[in-house]
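# sharing a sequence plus its predicted fold:
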Amino acid sequence: MTGYADDLALAHLLADAADAVSTARFRALDLRVEAKPDLTPVSDADTAVEREIRALLATHRPADGLVGEEYGEQPATGPTGRRWVVDPIDGTKNFVRGVPIWATLIALLEGDRPVLGLVSAPALGRRWWAAVGAGAYAGPDAAHGEPVRVSGVGRLADASFCYASLDGWEATGRLDAMLQLMRDTWRSRAYGDFYGYMLLAEGALDVMVEPELSLWDIAALVPIVTEAGGTFTDLAGAPAPGDGSSVATNGPLHIDVLDRLGRPAER
C-alpha cells in the first residue's frame, strides 16, 4: 500500500456515512427537490450528504481544504495545500426520479493533481477506489475489493463507446465528429455521469467522453481510470481535470479519439 493508505481508509469512512444518508432519502416520499441558479436540480439528500462529509473532514483532516458542489470551497489551513473534492450525489436527476445509477464522489488533490478517488454507488451495491501507485479496486466495500483493469481493445471498430448526452457536443462545434465516432465504433451507449468511467475502469467498455464537467464531477474518476491502466485527458490532450472536458479511454484508443474530437468544426 502507498502513502495514501490512511487517506483511503478515511475516504471509505466518508463514503459509509454518505451512503447511510443518501440511501435513507432515495425514493423517499418526502424528498425535497429545488432548482439551483443554473436550473440543475438539488435535493435535500445532496445537501445532507455534503454536510455529513464536511463534518467528518473537519474532525479528521481539519487542515485540509475542501471543495464541494453544494457549499463551495473551504481553503486549506495547513502547509500541504491538499484539498478534498466532493460531489455528494453525482446523478441527481437519476436520484430524484428513482433511477439507481447515482453515487457519491470523493477525491483528494495535491495541488491540481487528483491522487485518490472513491466512487460509492450504494443503490448498485458497488464502490470503486484508487490511489496513485496503489492500483484500482471495486467491490461492495473496502474489505471486499478486487482489482479492476481496462480492456485491451485496440481498434475503434471493436470498441464500446460511451457518452453522457449529445447536447453539449453541439455547443462545442464537435457534434458531427461525435456522431461519426459513434458510427465508427462497435457499440455506443449513453450511460452518463460517473458510471461510464467506472465501466471503463472495469474493462466493460473502452471509451467515455464528455464536453464539459466541473471539478467535483471529474476529480474522483481520474485516479480510478488511470490506476486501472487507462488514459484520462481533456479534449486538448492535457492531463485531466484540465479544462473540464474529458476523454477517458483504455489507452490504445486514446490518440485516435483525440484526433477525431479534439478540433471543433469550422463555422
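Structure's in. What do you need?
# switch to C-alpha atoms for all contacts and neighbour counts from now on
OK.
# packing partners for the longest helix seen in the chain?
Longest helix in the chain, counting residues (DSSP state H): helix 5-25. Counting contacts by 3 or more Cα pairs under 8 Å, 6 or more residues apart in numbering; DSSP states H and E, helix 5-25 packs against helix 44-60, strand 103-110, strand 113-121.
# so what does the second one touch, helix or strand wise?
Taking 3+ Cα pairs under 8 Å, 6+ apart as the contact definition, the neighbouring helices and strands of strand 103-110 are helix 5-25, strand 82-90, strand 113-121.
# in a markdown table, list the ones you listed along with distance to Asp141 and mean neighbour count.
Formatted as a markdown table, the helices and strands packed on strand 103-110 follow (distance: least, Cα to Cα, whole Å; neighbours: other Cα atoms under 10 Å):
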| stretch | distance to Asp141 | mean neighbour count |
| --- | --- | --- |
| helix 5-25 | 8 | 18 |
| strand 82-90 | 18 | 26 |
| strand 113-121 | 9 | 26 |
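# and Ala142, which of those is closest to it?
In terms of Cα to Cα, the element of the helices and strands packed on strand 103-110 nearest to Ala142 is helix 5-25, at 6.7 Å.
# let's bring in a second model and compare:
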Amino acid sequence: MISKITTWEILEALYPTLKLAATYAIAIQQRIKTRPEKTEFGDNFYATALTDADLTIQTAIELVMLAQFPEIRFFGEEYQSSYNTKYFKDINLVEGELLVTLDPVDGTRAYLDGLSTFAIIVTVIRGDRYAGVLIIKPQQGYYLLALRDQGAYRGSLEENQLSLAEPIQLAPLQSTKLYLSFGLSSLRLQLSSDFEVWCSATDYAPPQNPPEYLDLIKGELAGAILERGNLIDSAAIGFVAKEAGAIVTLWDGSDFEPFTLVEPMKIGGIIIAHNPEIHRKIMLTPITFGGAARSPKGGTS
C-alpha cells in the first residue's frame, strides 16, 4: 500500500528534533563516552566507532517517527541496539513504500576526535530510490536538503523552518583533490597523475579535519570514489550532490538509482564527480577493485 504521506511532511516533522539533536551533539562532544566497538567491520576504524550520542539521537528520532508516522518503515543505523526497532512496521526496502533511514552520527570517528565534520543524516526512500535527504551539520551550523527532481537547498540551523532554505548549485571547481574511501588506498598510484589523492585509510590525521564529500558542492573537492554506497550516508550525500548538479554513478558508469543492493542497505561502488570531465578522467583510469578489473570504458572483467 503506497503511503499518502509526503517526503516534505516527514522531514518537516523531524527537523525540530534534529535541531535539538545537533545542539545536544555539540554540548557533549568534548566529554562523550564511547561504547564497545562494533565488530562486524573488521579494521575499518570509522565503521566500528559507537558512542552514547549515536544511540541517544536515534532514540529521539524514533520517538517522533513512532508518534507521528507509526505506519512508515524505519531503519536506524543502530537498530540492533535500539529498544524501539521491534515497534516499527519493518526496517527493509519494499517496492512502492516509504522507508525513513537515519545515520545518527555520520563520522563517529571524527566526532570522537573532536572534529567538526560529523553530520546527522535522514533519508526518505520510496521503493528503490531516494525521495529526499536532509543532512544536518551541527558544528558548522547549517543543513542541506535535497528533494527528487527539485534541486538542493541550504539553510541555517538558526532557522526554524525548512521552507526558508535557499537553492544551491555547485560552486566552480577550485581543487584537484580526490577522496578515496577506506578500502581503496591501493588506487592512489593510478589516480595521482590527475588528482591530489586523499584516502581515509591512510591520510586521516586529527586534529586536522578530513575532506568531506560535501566539499564537492563548495568546489573544494573534485570527486570521490567509494567502495560501497551506503544508503544511509555516503549514497545519500551523493544524491544531494546530484541534485546540486554533480555527476553520480556506479563504478560502471550507470545510474546508482534504482538501487540494487549488494549488502543490506548498501549498493555497489559509486563515483561522485564535480563535473563530466572529472568523471571522464576517473572512468578512463584502469582500476582493480573488489577482485575485479574495470576496463577504461567502465566494464568489469
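Happy to help now that I have it. Just so we're clear, the structure is a prediction, and the values are computed from it rather than from any experiment.
# centre of the chain to the longest helix of the first structure, how far?
Centroid separation between helix 5-25 of the first structure and its chain, computed with Cα atoms, centre = their mean, to the nearest Å, is 16 Å.
# sorry, back to before: redo the helices and strands packed on strand 103-110 of the first structure as TSV? Include distance to Ala159 of the first structure.
Below are those laid out as TSV (distance: least, Cα to Cα, whole Å):
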stretch	distance to Ala159 of the first structure
helix 5-25	32
strand 82-90	26
strand 113-121	24
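# and those: which comes nearest Val209 of the first structure?
Within these, the stretch nearest Val209 of the first structure is strand 82-90; the backing value is 16.2 Å (Cα to Cα).
# average gap between that closest one and the second structure?
Strand 82-90 of the first structure: mean distance to aligned residues in the second structure after superposition is 0.6 Å, counting by mean Cα distance after the TM-score superposition for the first structure.
# which bit of the second structure covers the helix or strand just after that strand?
Downstream of strand 82-90 of the first structure, the next assigned helix or strand under DSSP states H and E is helix 92-97. The counterpart of helix 92-97 of the first structure in the second structure, using TM-score structural alignment, spans residues 108-113.
# in the matching stretch, what's buried?
Going by neighbour count (16 or more other Cα atoms under 10 Å), the buried part of stretch 108-113 of the second structure is Thr108, Arg109, Ala110, Tyr111, Leu112, Asp113.
# state the pair within the residues you listed that is farthest apart.
With Cα to Cα as the measure, no two of those lie farther apart than Thr108 and Asp113, at 8.6 Å.
# what about the most centrally placed residue in the first structure, distance to Asp259 of the first structure?
Compute the mean C-alpha point of the first structure, and by Cα atoms, centre = their mean the closest residue is Leu221, 3.8 Å away. Plainly put, Leu221 of the first structure is 23 Å away from Asp259 of the first structure if you go by Cα to Cα, to the nearest Å.
# what does His60 of the first structure give?
Distance of His60 of the first structure to Asp259 of the first structure, given as Cα to Cα: 44 Å.
# one step back: out of the helices and strands packed on helix 5-25 of the first structure, which is closest to Arg263 of the first structure?
Per Cα to Cα, nearest to Arg263 of the first structure of those: strand 113-121, 25.1 Å.
# quick one: average offset of that closest one versus the second structure, please.
Counting by mean Cα distance after the TM-score superposition for the first structure, strand 113-121 of the first structure comes out at 1.0 Å.
# got the angle for that strand vs helix 5-25?
If you take axes from the mean of the first three to the mean of the last three Cα atoms, to 10 degrees, strand 113-121 of the first structure sits at 30 degrees to helix 5-25.
# equivalent range in the second structure for strand 113-121 of the first structure?
Under TM-score structural alignment, the match for strand 113-121 of the first structure is residues 129-137.
# ok, back up a step: ok, the residue nearest to the centre of the first structure - contacts?
Neighbouring residues of Leu221 of the first structure by Cα atoms under 8 Å, 6 or more residues apart in numbering: Gly117, Leu118, Val119, Phe194, Tyr197, Met198.
# so what corresponds to it in the second structure?
Per TM-score structural alignment, Leu221 of the first structure is aligned with Ile237.
# how close does its match get to Phe289 of the second structure?
Separation of Ile237 of the second structure from Phe289 of the second structure (Cα to Cα): 22 Å.
# how about Asp194 of the second structure?
The gap separating Asp194 of the second structure from Phe289 of the second structure is 19 Å, by Cα to Cα.
# got it, and Tyr111 of the second structure?
29 Å.
# check which helix or strand covers the match of Leu221 of the first structure.
Using DSSP H and E, the element containing Ile237 of the second structure is helix 234-244.
# quick one: name whatever helix or strand follows that helix.
strand 247-250.
# how much does that following strand stray from the first structure?
Counting by mean Cα distance after the TM-score superposition for the first structure, strand 247-250 of the second structure comes out at 1.8 Å.
# give the contact list for Leu173 of the second structure.
Applying Cα under 8 Å, 6+ apart to Leu173 of the second structure gives the contacts Leu216, Lys218, Gly219, Glu220, Leu221, Ala222, His274.
# picking up where we left off before, ok, so what distance separates the match of Leu221 of the first structure from Gln140 of the second structure?
16 Å.
# element containing Gly288 of the second structure, please.
One correction, residue 288 of the second structure is Thr, not Gly. In the assignment (DSSP H and E), Thr288 of the second structure maps to strand 287-289.
# return the distance of that strand from the chain's centre.
Averaged C-alpha coordinates place strand 287-289 of the second structure at 23 Å from its chain's average position (Cα atoms, centre = their mean).
# same for whichever helix or strand comes after that strand, what does it pack against?
Using DSSP H and E, the helix or strand that directly follows strand 287-289 of the second structure along the chain is strand 292-294. Under the contact criterion of 3+ Cα pairs under 8 Å, 6+ apart, strand 292-294 of the second structure touches strand 287-289.
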